[in-house]
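Undergrad: here you go, sequence then predicted model.
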Amino acid sequence: MSPETTPDTDRRARVRDAALAAVPAALADLGTLVRIPSIAFPGFDRAEVARSADAVKALLDDLGIFERVEIRTAVVPETGVPGMPAVLATRRARNGRPTILLYAHHDVQPVGDESLWESPPFEPTVRGGRLYGRGAADDKAGIMAHVGALRALVAALGSDVDLGVNLFIEGEEEAGSASFAAFLHENADALRADVIVVADSGNWDATTPALTVSLRGNARFTLTVRTLEHASHSGMFGGAVPDAMLATIRLLDTLWDEDGAVAVDGVIERDAETPEYSEETLRDEAGLPAGVQPIGRGSILSRIWNKPSVTVTGIDAPSVRNASNTLTPEVSVVISMRVAPGQDARTAYAALEAHLRAHAPFGAELTFSDIDCGDGFLVDTSGTAVTAARAALEDGYGAAPVDIGVGGSIPFIADLVREFPQAQILVTGVEDPHARAHSPNESLHLDTFRHALLSEALLLERLDRDGL
């Protein structure tokens, strides 16, 4: 051993080498997972989600380090229907070491309009340093970052690992995690951990890692606007009778001010500083054309991370193809509100519902249904696990990590906080700003994946060596 080499540095070096060597096999296994169309939404084949769970279980069985690997479900409390299959693996800690819970999900979003994909969504395709396919980034890459990091730990250290490791690979995150809280409660003893790593977020860019320290909450619901008992001829009655489309357009327009900022009393903003982020970067990452102006006020990242937003994500109304000279009696829209971190999601929803009822034009009848609320999240960054994670990310990426907020929502993290209040929660991920999660041509930046796998392996090694 050279004078500069210590047992600890030699150990880290072995884990580093093993992690880099594990990347090709991890990507090959990721390709296998991407080929399974594990969409947990209603109307899709539940058997494919079960097939995906089986494939994940086989990967965890092959690691050979867990005392138990099982596929489990929990019943959705509101419906009494079993949720989608999740994979749960457990390994007890030894010699006073902590236990880490690694989370990811194996279900994916629907593909949308398949004609917009440049390659088949469930056929993993590499081009330009990226792996394309539905779930390639969100979140089957998260699964393989966990598996690859554990493979590296076992390859480098063999049986000389005292760290407790639990894995929870969910099967319905994209569809709303309806049975998540019940699953946590029923399996609390198996899932309990000192540190929880949620691999379902993103990074500052393709070369700079990030820890997600804030997430917006969400409130999603269907609004139905009705003004007529039945459809009527637009020529005979138009100009005197308000149709549902007119009422819906007028009503929705009240949700935003002239700058596009949310104009709903009782919905709050969070006051927090944000890093520099230019409009040029926004246009590049979001695909915003030169002629279209950004909406909102304040710094761009404050609008995305710390302020509410309201988006109409779906509408049921006569299509252009089926248009006729008819006054539409009823229109339904899906409204998705992102709630500022720190505000209770149901409080924000109540404010939005009250606003809509108060502004309903022409006496239109409003019905609210399919209400789904999830709270945001603020990370306590003072914990030792955060320090360890930052060091591992810097070692793995070769760049200092950035603390970021995320405009999206991961509501189940609030469930984790309620069930395991003493656990330190780390929100990481393998996505970069060009991953296009949930969109056509979703992809994984291959170098980002390599760095993420390496960083997690180094974090596991550090927790196994030093504890918390």
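TA: Noted; the coordinates are in hand.

Undergrad: please count neighbours and contacts with C-alpha atoms only from this point.
TA: Fine.

Undergrad: can you map out the helices along the stretch 1-150 of the chain?
TA: Counting by DSSP state H, counting those that start in this stretch, the stretch 1-150 of the chain has helices at residues 7-34, 46-63, 140-157.

Undergrad: buried sites along the second one?
TA: Residues of helix 46-63 classed as buried under the neighbour-count rule (16 or more other CA atoms under 10 Å) are 46, 48-57, 60-61.

Undergrad: chain center to stretch 343-350, what's the gap?
TA: 20 Å (CA atoms, centre = their mean, to the nearest Å).

Undergrad: check contacts around P110.
TA: Going by CA atoms under 8 Å, 6 or more residues apart in numbering, P110 touches 39, 41, 438.

Undergrad: who wins for neighbours among these?
TA: Greatest neighbour count in those, by other CA atoms under 10 Å, goes to I39: 26 neighbours.

Undergrad: correct me, but that residue touches D107?
TA: Yes. Contact criterion CA atoms under 8 Å: I39 and D107 qualify, at 5.5 Å.

Undergrad: hold the first one in mind and look at this next one:
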Amino acid sequence: MSDDIRAKVQALLPGLRRDLEDLVRIESVSADPARAAEVQRSAEAVAELFRAEGFPEVDIVSANGGGPAVIARKPGPEGAPTVLLYAHHDVQPENDHADWDSPPFEPTERGDRLYGRGAADDKAGIVAHLGALRTFGDDLPVGVTMFIEGEEEVGSDTLLPLLEEHSERLAADVIVIADSGNWDIGEPALTTSLRGLVRLDVEVRTLTHAVHSGMWGGLVPDAIMALTRLLDSLWDEAGNVAVQGLHSGPAADVEYPEERLRAESGAAPGVQWVGDGPVVERLWTRPAITITGLDAPQVDGASNTLTPAARAKISMRIAPGDTTENALACLQRHLEEHVPWGATLTTTVVDTGEATAIDATGPAYDAAREAFTEAWDGTAPVDMGVGGSIPFIAEFLEAFPQASVLVTGVEDPDTRAHGANEGLHLAEFEKVVLAEALLLQKLGSLGR
């Protein structure tokens, strides 16, 4: 049976490649209001793909004015489990086209990859699901519900209302979320933890207006000086997060060699790592704080004055096991206690997203590990953490507590999702499709 499925997947690849390229050509950038029609066109194209597969129920839905999602359902044999397959059809902005080696919305093969915005994240996830379904045609071993979201790249703001409104249609025994990646080329993974996110805008004010630096410097603190001192307090001397009260935990026992870490991170020669302790803990299961933006006078043309106010955007990743409520309270308390020289501090919450820790045990996970091992020719999957955040996974876990949630995906360490030259490794994509087809077969044999 495994050899038959492998042969069917190989035969399906040219058609799947065409479908993926057609989707990549649609500029479904959900963050750009000017391309809302493209996001809608993308949803319609996805819906048409499932109608062509004989899904008797295919709808484009939205909630509270949010992005268009596709729900499609196809029954399986009597007594078989129902599997929900998730991906998203919206994509990140492509930003400066000059940074791309080929047009971002024209899929282009170079070497072993197919390049284009959404070629991996996450239109390849949609097509991987499609390939697994086509492997079985009308003889699905399980009941299948497709849920293809249209606003993941802008925070999934209306996902929870969608899950609530369509809870009966989306209820499943197993949920497969294809929006993550694998440990390396040739090494599959199941994502079992993700950090959460708290973003905060901070303003420090020391003056009502700018004043001459020669007249008042040395006595009156300027806002950049105060903000710099405040931000520096967020880390200890080694670079570990110094905010008290945040959660940290252990990570999977995975080796991350120095040479690979340096190559994949893009660290400049000679740069040393921040923090101490195991590398994967620092990346997956401990908090991290990054300053992602600063508002202050530009260097070019700056006047010789004390700056009255300065702003920064703080991005804090929180460890699995922590909550955004706790993390936000800890961060705000730290800032209030460390703002220097009596400066006025103003904080504004930008957004938050909960961390996720998945119980990766049980029959569905056993079936997934067997399927992945077969697809990757005997290489068992790694239980992998992810330092980034996919907050909607926590919403799935809360909405469907009885379901087994499997987080998979098509990405690899050099996918460059969200950046220029995003690319899908074509040989790994074939393995992803094969693994999901094998998984559906094994889940069908388990029964409900």
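TA: Nice, thanks for sending it over. Bear in mind the structure is a predicted one, so any value in this text is a computation, not a measurement.

Undergrad: what's the overlap in contacts for I39 and D107 of structure 1?
TA: Common contacts of I39 of structure 1 and D107 (CA under 8 Å, 6+ apart): V49.

Undergrad: Y397 of structure 1 matches what in structure 2?
TA: Superposed on structure 2 with TM-score structural alignment, Y397 of structure 1 falls opposite W376.

Undergrad: what residue of structure 2 matches up with V331 of structure 1?
TA: Under the alignment (TM-score structural alignment), V331 of structure 1 maps onto A310 of structure 2.

Undergrad: so that match sits in a strand?
TA: Yes. Using DSSP: H, G, I helix; E, B strand; the rest coil, the secondary structure at A310 of structure 2 is a strand.

Undergrad: quick one: terminal-to-terminal distance for stretch 130-150 of structure 2?
TA: The straight-line separation of the ends of stretch 130-150 of structure 2 (CA to CA, to the nearest Å) is 17 Å.

Undergrad: hmm, back to that, tell me which residues touch the match of Y397 of structure 1, please.
TA: 186-188, 431.

Undergrad: among these, which two are most distant?
TA: Farthest pair in those (CA to CA) is E187 and K431. Separation: 10.4 Å.

Undergrad: give me the mean deviation of the host helix or strand of S315 of structure 2 from structure 1.
TA: Using DSSP states H and E, S315 of structure 2 sits within strand 309-318. Here the mean offset of strand 309-318 of structure 2 against structure 1 after fitting is 1.8 Å, by mean CA distance after the TM-score superposition for structure 1.

Undergrad: could you list the buried residues of that strand?
TA: Buried residues in strand 309-318 of structure 2 (16+ other CA under 10 Å): 309-318.

Undergrad: how much space between the residue nearest to the spatial centre of structure 2 and W284 of structure 2?
TA: When CA atoms, centre = their mean is applied to structure 2, the residue found nearest the centroid is I390 (4.6 Å). According to CA to CA, I390 of structure 2 and W284 of structure 2 sit 13 Å apart.

Undergrad: in CSV, list the buried residues of helix 46-63 of structure 1 along with distance to V320 of structure 1.
TA: Listed next are the buried residues of helix 46-63 of structure 1 as CSV, based on distance: CA to CA, whole Å:
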residue, distance to V320 of structure 1
R46, 33
E48, 34
V49, 35
A50, 38
R51, 39
S52, 38
A53, 41
D54, 43
A55, 43
V56, 43
K57, 46
L60, 49
D61, 52
